[in-house]
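In: sequence? don't have it. structure:
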């Protein structure tokens, strides 16, 4: 059995809005939207990988809050795990630096206005369900 490689995704929430990043590369993914993140490198925890990826991709200093329940298959051997994250005080505003050409902060009623990557759809649904349940409290 091939060992699974974890890809981490960030549900960056700010004021009830979810940050979405539009891919600029590779060509087959360009123009579609995703939760920012990337592969966990050897010797990293998923949380460390997510903080590193967000620094590299968006230029932000983010803090991992909690794991969103579930895991979602990507192209073998990759599997997606998602965490909620927030910007640390004093962090720069997110900017598309690497592999992205646009960012949007989506309110709950705008979540499906963008063309999400197929593999992110189920994870985004779970994040939205969690957002709605915390709003109800």
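Out: Yes, it's here. Note that the structure is a prediction, hence the values are computed from the model and not measured. Numbering: from 1, shown residues only.
In: Only C-alpha atoms from now on, for both contacts and neighbour counts.
Out: Fine.
In: And the helices in this protein, which stretches?
Out: 46-58, 118-136 (DSSP state H).
In: Contacts for the last one, please.
Out: So that's helix 118-136. With C-alpha atoms under 8 Å, 6 or more residues apart in numbering as the test, helix 118-136 has contacts from 11, 16, 34-35, 68-74, 82, 108.
In: List buried members of the residues you listed by neighbour count.
Out: For the contacts of helix 118-136, a burial check counting by 16 or more other C-alpha atoms under 10 Å picks out 11, 16, 34, 35, 68, 72, 73, 82.
In: One more to weigh against that first structure:
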């Protein structure tokens, strides 16, 4: 995780939301970033950018519907942890929610692949830098 340089503040901020979908066996869903996107091939938690005027929860519900085709109620999103990192010249704030209940079967609409993994298996996956510090917290939560 990179630390912002106080003498050179980030030009913009980027708020991103993600979900740790947990199945009945205690496994987490991760998706692989497709070719053509930054960080292609890396595994990440499903989610995306918070658009202007959206709450983080509304954005995550929208992103999960778009990316996975699942419906989630706001009451089923439990705030879990966050990460703060530099992404180029922007400051990234990643808000991670845990979700154990949704409607539908996840399908990779905007990812190369989906995988259900145990929290400890996340350590062996290539993941974006902002996601890595969240693994230990998820391991304790799940």
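Out: Happy to help now that I have it. Because the structure is a prediction, the values reported are computed rather than measured.
In: Now the TM-score, please.
Out: Put the two chains on top of each other and the TM-score (TM-score structural alignment, normalised by the length of structure 1) is 0.82; 128 aligned residues with a C-alpha RMSD of 1.9 Å.
In: on that earlier part again, out of the helices of structure 1, which comes closest to residue 102 of structure 1?
Out: Proximity to residue 102 of structure 1, assessed across those by C-alpha to C-alpha, is greatest for helix 46-58 (10.4 Å).
In: So in structure 1, which strand runs the longest?
Out: Longest strand in structure 1 by number of residues, with DSSP state E as the criterion: strand 62-73.
In: So which elements touch that strand?
Out: Strand 62-73 of structure 1 sits against helix 46-58, strand 78-87, helix 118-136, with contacts defined as 3 or more C-alpha pairs under 8 Å, 6 or more residues apart in numbering; DSSP states H and E.
In: Just send these back as CSV, with distance to residue 100 of structure 1 too.
Out: Listed next are those as CSV, based on distance: least, C-alpha to C-alpha, whole Å:
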stretch, distance to residue 100 of structure 1
helix 46-58, 8
strand 78-87, 18
helix 118-136, 15
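In: so which of those comes closest to residue 104 of structure 1?
Out: Set against residue 104 of structure 1 and scored by C-alpha to C-alpha, these come closest in helix 46-58, at 12.2 Å.
In: one step back: quick one: contacts of the longest strand of structure 1?
Out: 47, 50-51, 54-55, 79-88, 91, 119-120, 122-123, 126-127.
In: Mark which of those are buried, thanks.
Out: 47, 50-51, 54-55, 79-87, 120, 122-123, 127.
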